[in-house]
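Asks: sharing a model that was predicted from the sequence below.
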Amino acid sequence: MSEIVHFAPRPPIQAPSGGSRGLHIVANSYQIKVKISIFQYSVHFEPLLDSQRERKRRQKIIDRLIDESLAPLRCVFDNTSLYSFGSPLDNVQFQVVDTIQGKKQDFTIGFELVRESNPGDNSFPLQQLNVLLKGVQAQNGFVQIRRDMVHPANKQELPKYRLEIWSGTRFSIYLSQKGPMMVADKIHSILRKDTVLDFLNKNDGIRREDKVESLEGMFILTKHGDNFLTYRIVKVLTDQTPRTYTFMRRAGKDATVQETVEQYFKDCYSITLKPNQPLLLCMATGSGGRVFKITASSKPVAIPSELAFMTGIPEEFHSDFFAMKEIKDRIGSSPQERKRQIEDVTRTLFQSPQFPQSGIEAISNTMVPIDARVCAPVVLRWGGNKQEEVRNGSFRDSVTRNTLIAPVALQKWLLVYQKQDERNIAQFMDALRKVAKNPQLVANPDKIIVDNERTFFDQFKKDFGPQYKDHQLVIFILPKKTTTLYRNLKQHTNCACGVMSQCIISKNIQRINLSVISGLWLQIVAKVKGSCWRIQNPTWVKQNPESTKKESGGVMVCSIDVSRSMKKKQSYAALVASYSNDMTQYHLRTMILKGRQELLTERLDKFIKMSIELYERENKAPPSTIIMYRDGVGDSQFEAAVQGEYNMILKGIRDYAPQPVYRPQTAYIMVNKRINHRFFTPNGDNIQPGTIVDTVVTSPLYYDFFLVAQSVNRFTTALPTRFVVLQSDLKWTNHQLQDFTYQLCHLYCNFPGAISLPMPVQVAHKLSLYSQDILDGKDSKISQLPFIF
């Protein structure tokens, strides 16, 4: 039996003090009342279907059972439990027949009541009501794309880019300190006007094999009859066509008929398909519509590629400034407009005749008011012992007028570029020395000149000999932003050579923009282990009196993030820990986790031990406080995360030095950036950077708080980040922890302003994506660097 996990308690509410102040705001949440009971059943198969590889078969069988035998009850199956809304099951045992690979198999399926949850119960599974809310939206014409419900009528055309933007609303029910609430937010989905077949046949220089590989895991949209349907591509069947692929179609209650995809679409939808086209083996997405018989079943289906419309922004637009700007302008809205849209669509939902089927009742149709707090201004330290306050989340002017606090001279470096860029190199060097504010910081580079884009990587790889292996940095001037070339260069320099690299596009040195070059210089300084600016170390960090080993009086901030690959069915974990006292230099590690798992089960203790040892070498003493900001874990996994990862962190500390010789204060904090909460001033403006929300909409189960750190323009709504303190033996006040977290958002040297995440979280986030997209699981020889770009 696993141990009972006790989470960190929420500290008492403090009045604003020490330079902070109070603020009255509203949140996009509405108080509701639950009006429906939920019955949870465990599901038993005889013979057993419990292995991981049989999960899809279990889901398919139960979904069919819900459709054919449990109606008119509203039920949903999450592959672990069956939930019945409103009424219990009349029958708890069924006999079903399933066919796999042409063989029929009989199953006995039993349902055992685990829990009956009634309105007002503390353990009521509120999240299950989100399924009913999606069902209400589906009845009103909304279509589910991934997790979002969007409406075909609410679309904007971008004919120049062959794109459509569909808008919708995301509703979610959660438990707050004030009871059940519903949060509402506007969302958008990008749909392409080109089909998968158009994409495969397009003559754009990309190999067809690479295109096929990129399609796996992608979400598509089709229209069958009167309904829009969305699917996720499991596999591209390049060896099958609509004329050759057959499947068994139900022709009556007990009869089936074998039919080709070509004949099926001709008979059912009067569509004549192109005979020679690949098919897409897909799974239907979403379960909300299924409760009300809106969407297709969950068994795999073969979709003709000419009927599958792609979703998401095409990759070639990512480097197109004008395309991305127009998309952003169409999607973006001012906070006043966003607030008005949320209020209008929520009011419409509450007045909908289908709304009672959601199982909830609105107590109020106005956004909930909150008393928030604005952190004290952050003080940044610059060169020449200068200090400046950051009051609006941005300090671009401070970068311009101040020198960096600890720049490192770029003395031994390599510049790689095409012959055609030779005429621009002199002005590029002049601009680089100008933004460095000290010409002696930038020495003349060694050079490798390549012939053209096609031979860029091969020539560099051939000419990059041992004489360059001890260089501080390699700067590539690329002809254009090409994913393949960028990946090859980064893999070779990081993995094969162990040398830091930096890329810049040729057009940015043809017409010098000092703002771009200034940003480049900040990245260079960070990559050669310099510091651009610093925050003031928190004065409240003290040595634990129980430790007998001398400590530094500083903080080691750590982070973990995991990115999950849809294509390879594995995860890429990034672990980072600061080793400099100013928290700007980081020790890094990457790991591959099989099966797309999210939690680390090994090697974290060794990483923590190594990080403490490195910190001690740099600072002559180990840290007095160790704080782990853990990104990418949902509420349902909090207990497992504490039992696994947090205990490994404590083991790593004990492996470094046993208690009571060394006993630093520790905290384990979850970070959630994909949230639906938005905050506004009462008149609809953005709230100030540094605003903390730790009442009303926060959880009654955990110590959590929301932070809006970054400054945004008046046409964009600020995005908050949620922090959940799962474990902590810090002797800090809650305001000190919140203020320190806000200060860490100012350390990211790639942007002269506060970002939405603390520095270590941003480092881990970028490194996990870098490991997945660029390194592709290969081991980098660089284990210490500020961050990956």
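Replies: Great, that's in hand.

Asks: going by C-alpha atoms from here, please, whenever you check contacts or count neighbours.
Replies: Fine.

Asks: quick check: Tyr668 touching Leu726?
Replies: Yes - checked against C-alpha atoms under 8 Å, the pair Tyr668 and Leu726 is within contact range at 5.8 Å.

Asks: for burial, what's the neighbour tally of Asp210?
Replies: Neighbour count for Asp210, taken as other C-alpha atoms under 10 Å: 10.

Asks: now for the helix or strand it falls within, which elements pack on it?
Replies: Asp210 is part of helix 208-215 when elements are defined by DSSP states H and E. If you count contacts as 3 or more C-alpha pairs under 8 Å, 6 or more residues apart in numbering; DSSP states H and E, helix 208-215 packs onto helix 196-201, strand 227-237.

Asks: so which of these is nearest Gln784?
Replies: Closest to Gln784 of the helices and strands packed on helix 208-215, according to C-alpha to C-alpha: strand 227-237, at 37.9 Å.

Asks: what does the helix or strand just after the closest one contact?
Replies: Per DSSP H and E, the first helix or strand lying C-terminal to strand 227-237 is strand 246-250. The contact list for strand 246-250 (C-alpha atoms under 8 Å, 6 or more residues apart in numbering) reads Thr256, Val257, Gln258, Glu259, Thr260, Val261.

Asks: could you rerun that using 10 Å?
Replies: 102, 240, 255-264, 301-302 (C-alpha atoms under 10 Å, 6 or more residues apart in numbering).

Asks: would you pull up how far whatever helix or strand comes next after it lies from the middle of the chain?
Replies: Heading C-terminal from strand 246-250, the first helix or strand you meet, by DSSP H and E, is strand 256-260. On the basis of C-alpha atoms, centre = their mean, to the nearest Å, strand 256-260 sits 42 Å off its chain's mean C-alpha point.

Asks: and here's the other structure:
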Amino acid sequence: MSTQQDRGRARGRGRMTAIPEKNDEIGRPGDIAGAIQSTAALSSQTLISGTGYVHSTSPSLIPSETITESDAANPEKFRRGGAPTIMQSAPRGKGVEHLIGEFAQMSVHSLGRSSSRSIPWSDLPRTRPESCIDKRGTSGDVIPLIANYIKILSAPTWELFQYHIGFKPDIIEQRKMRRELIIQHRECIKDVAFDGTTMYSFDDLGDEKLFHSRHPVTNENIDIILRKTAKSSPESPNFFHLANLIVRKLLQISGMKMIGRNYYQFDRKIELERYRLTLFPGFMTNVNVYEGSLMINVDLSHKVINKTTIYQRLQDIFNQTNDIKRAQDIATKELVGQIVLTTYNSKTYKLDEIAWDKDPKFAFKKRDGREQSLVQYYNERYRLQISDEAQPLLLSKPSKRDRRAGITGPIMFMREMAQHTHVDPMIRYARLNEFIHDIYDNKEAQKELEKWNINLCDNLVEFEARILDNEQILYNDRAIQYKSEEADWSREGRAMKHINAKNLNNWILVYPLKEQVTEFIYSLRHVCQPMGMNVESPDTVQLPNDRSETYLDALTAKVKKNTDLVLCILPNDRKDRYDAIKKYLCLDNPVPSQMVLSKTLSKRGQLMSVATKIGIQLNAKLGGEIWGVNIPSKTLMIIGIDSYHDSRHKDVSVGAFVASVNPSCTRYYSQIIYQRTTQELMDGLARCIRDSLSEFHRVNNALPEKIVLYRDGVSDGQLAVVAEHELPQIVSTFPKIMPGYEPKLAVVIIKKRGNARFFARNGRNIINPPPGTIIDHTVTNSDWYDFYLISQCARQGTVAPTHYNVIWDRTNLKGTIRVPAVCQYAHKLAFLVGQSLHQDFHPTLADKLFYL
């Protein structure tokens, strides 16, 4: 197994969702730190007394822990090099609670980068081509499916009044506190749905209404201003917003508690004591209009909380050394960029900096011009009493989405945890039906639905989908078929000659002192022969130790211009060593390279299988072609684009561009776009298209007549940017290549991590639909030319479909284009550059899949 594994994505772009960050070490769960959201009062930065504990007004959320006397009594301990002191609060005299580190929200729904659960599809641009009258396909066999959607059956006939809620002075941030202020006027404001800023009521309170309230903590006078903004009916686009509020209310009534954007069943928590983790099962929901029907998309969610607090982690760090500066450096390196959960508002935030020189006495100017310290701010805003005023602060810089809830990553899924989070279709189906029945069996929930005159279907939605015909897998001398229920031909492919096999004549094998490589070399040479690869014996380099410098010294001495490939055996997946080797072999001395962990080669009984997989990967990295499928057009180019946040330069994104350059779409040309702004992306995209077309012309002596571009990494909210800016930029590039050149273009937005799940029946069992299942109606968007495709076999858990949204199509292609591998390649390239290289790779590698 190569260490060049896909370590997952670490981004989130939905409204009010976190941008997850990758951990600095490959495969190692990160210790978590966090920071608080920005506020208008704190302008461009937010400082929070975050190194210690806080008391929450919702004590059921996080377990309590007692403060030690020595820490509380010695506020200067941190300044002298001990562990940082803590912030505590006891407004009700009931102890203290943690500022807790959050490992991740490890549910399939929250891993997506482009989930825009809060955006009604009616607010998104219509991208369905006018020529697409009926997007339903007809090929393939029919298969009955069940989806994780619940229909809202009845159409209410009421009319609602929508109000914007304002507070003066504008210091009330917590939704719970805002609700308390409104409840003071329950006689006038009743039967409402409220999300913190927007309120719906059956009562017409006038165009503008003023109410006077008192702050329950400070006794300060607070004015509540209600301004009527609209009248809403069930046919109104705003109804989806109200429906989401009603569903959230149903979850609250059912006893669930909100963390981030989702609701969790705290009474069903699972303690993983071995890992000091608590797992909370729950649900995510989203109401939207799907092909003309209002439905609730509901899926399982799991919140994993790390019981180790920030305070405990910092204490550990400072107890390991008497050097204050060193301890601060270690803490900063480990914690900055991570995500935490603050219990006083159940939000997650990203830590940008630890302000060692600031403390809670830090004062800022409010909008009314008055100065206020953070001690006062937290007392008034969150009912928190800070007792230690000497602690350093955590700093979070606001962004366009400054209230975020999401995941850290990556997390090594322990088997014990995977048993609870990777549920199979039968269990997931049962849990979703429990969700429906819990609502139906709850009298208060039914009363809430009756109040709004809404009825829910008592079953998940069912419909008919299609299974596409299997593809033939083309090798050099013959084609093979695979079992449709598995879509796996790796066993048959071991003895198949590759379409274009590259010989490995001059290669270097670098390995640590204790490794035994003779058997591996024999196995690799043996298994590559049937593939058509001739593998000579390598130039072996045995290292005295496994330090990064030792690897680099060996490579510097051995790598020559005629070196075909370098294979390094690594004792573990330490990131700094991996990055150093990759930088040297991708930037300084460009040679395709393969990293292999020692433990991968330690299982002697599996060595032939491991060697086979490595041999296939080596041929791809050398520019070889493994297998292909029948392409409906011989003058077709397929492009994949994906992006990744640079882990070193936080304001920079790495855009990866991969394009096919031969008729069988088995050879590729890769490029990188560094972007800080939309304009930089546009300019870089034009350059990449121009260069890839030039490479296609060099290989084929002609330009492609048709181009299919797959665009990954785009949220629903960014769809307009792609349609209105990127697309015209792409189209305008073609005539600049050659006057009159106008290839037929299709642009497809891909979302691999959405919230839709599909189930098939097999007798009395519920199973995953087979690979090749396509869903193009019922749960799709009537304004889009979109569909779901299940393209893989999930051996564990419930299969996740890929969503395709065709926003432009002039190709008139018949059949299916089933080679969106360019998107997977683009992701791997963006990840390598964003995590390890941090700059463009050497151009001599552009025609090789060196990043696999």
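Replies: Structure's in. What do you need? Keep in mind the model is a prediction, meaning the values are calculated, not measured.

Asks: mind checking the TM-score on these two?
Replies: After superposition, the two chains reach a TM-score (TM-score structural alignment, normalised by the length of structure 1) of 0.76; 686 aligned residues with a C-alpha RMSD of 4.4 Å.

Asks: still on that earlier bit, to Pro119 of structure 1, which of the helices and strands packed on helix 208-215 of structure 1 lies closest?
Replies: strand 227-237 (33.4 Å).

Asks: list the buried residues of that closest one.
Replies: Neighbour-count burial for strand 227-237 of structure 1, counted by 16 or more other C-alpha atoms under 10 Å, picks out Phe228, Leu229, Thr230, Tyr231, Arg232, Ile233, Val234, Lys235, Val236, Leu237.

Asks: counterpart of the third one in structure 2?
Replies: By that I understand Thr230 of structure 1. Using TM-score structural alignment, the partner of Thr230 of structure 1 in structure 2 is Lys347.

Asks: sorry, back to before: which of the contacts of strand 246-250 of structure 1 lies closest to Lys339 of structure 1?
Replies: Val301 (40.1 Å).

Asks: is it true that that closest one touches Leu281?
Replies: Yes - look at Val301 of structure 1 against Leu281 with C-alpha atoms under 10 Å: they come within range, at 5.7 Å.

Asks: who touches both of the two?
Replies: When contacts are counted by C-alpha under 10 Å, 6+ apart, the set common to Val301 of structure 1 and Leu281 consists of Tyr231, Ile233, Val234.

Asks: thought the match of Thr230 of structure 1 was touching Leu341?
Replies: Yes - shown here, Lys347 of structure 2 and Leu341 form a contact pair, counting by C-alpha under 10 Å, at 5.5 Å.

Asks: what do we get in structure 2 for Ile504 of structure 1?
Replies: Per TM-score structural alignment, Ile504 of structure 1 is aligned with Val596.

Asks: ok, Ala362 of structure 1 next?
Replies: So, by TM-score structural alignment, Ala362 of structure 1 is matched to Asn455.

Asks: tell me the contacts of Leu175 of structure 1?
Replies: 31, 122, 124-127, 181-182, 697-701.

Asks: now Leu849 of structure 2: how far from Leu597 of structure 2?
Replies: Shown here: Leu849 of structure 2 relative to Leu597 of structure 2, a distance of 20 Å by C-alpha to C-alpha, to the nearest Å.

Asks: brain fart, Arg667 of structure 2
Replies: Applying C-alpha to C-alpha, the value for Arg667 of structure 2 to Leu597 of structure 2 is 28 Å.

Asks: who has more neighbours, the two?
Replies: The residue with more neighbours, out of Arg667 of structure 2 and Leu597, is Arg667; 21 against 17, by other C-alpha under 10 Å.

Asks: these two touch, right, that one and Ile639?
Replies: No - using C-alpha under 10 Å, Arg667 of structure 2 is not in contact with Ile639, being 11.6 Å away.

Asks: find residues that contact each of those two.
Replies: Joint contacts of Arg667 of structure 2 and Ile639 (C-alpha under 10 Å, 6+ apart) are Ala659, Ser660, Val661.

Asks: mind putting those residues in CSV, neighbour count included?
Replies: What follows is the shared contacts of Arg667 and Ile639 of structure 2, written out as CSV (neighbours: other C-alpha atoms under 10 Å):
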residue, neighbour count
Ala659, 32
Ser660, 25
Val661, 28
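
Asks: are any of the contacts of strand 246-250 of structure 1 buried, and which?
Replies: Gln240, Thr260, Val261, Glu262, Gln263, Tyr264, Val301, Ala302.

Asks: top of the contacts of Leu175 of structure 1 by neighbour count?
Replies: Highest neighbour count within the contacts of Leu175 of structure 1: Val697, with 28 neighbours (other C-alpha under 10 Å).
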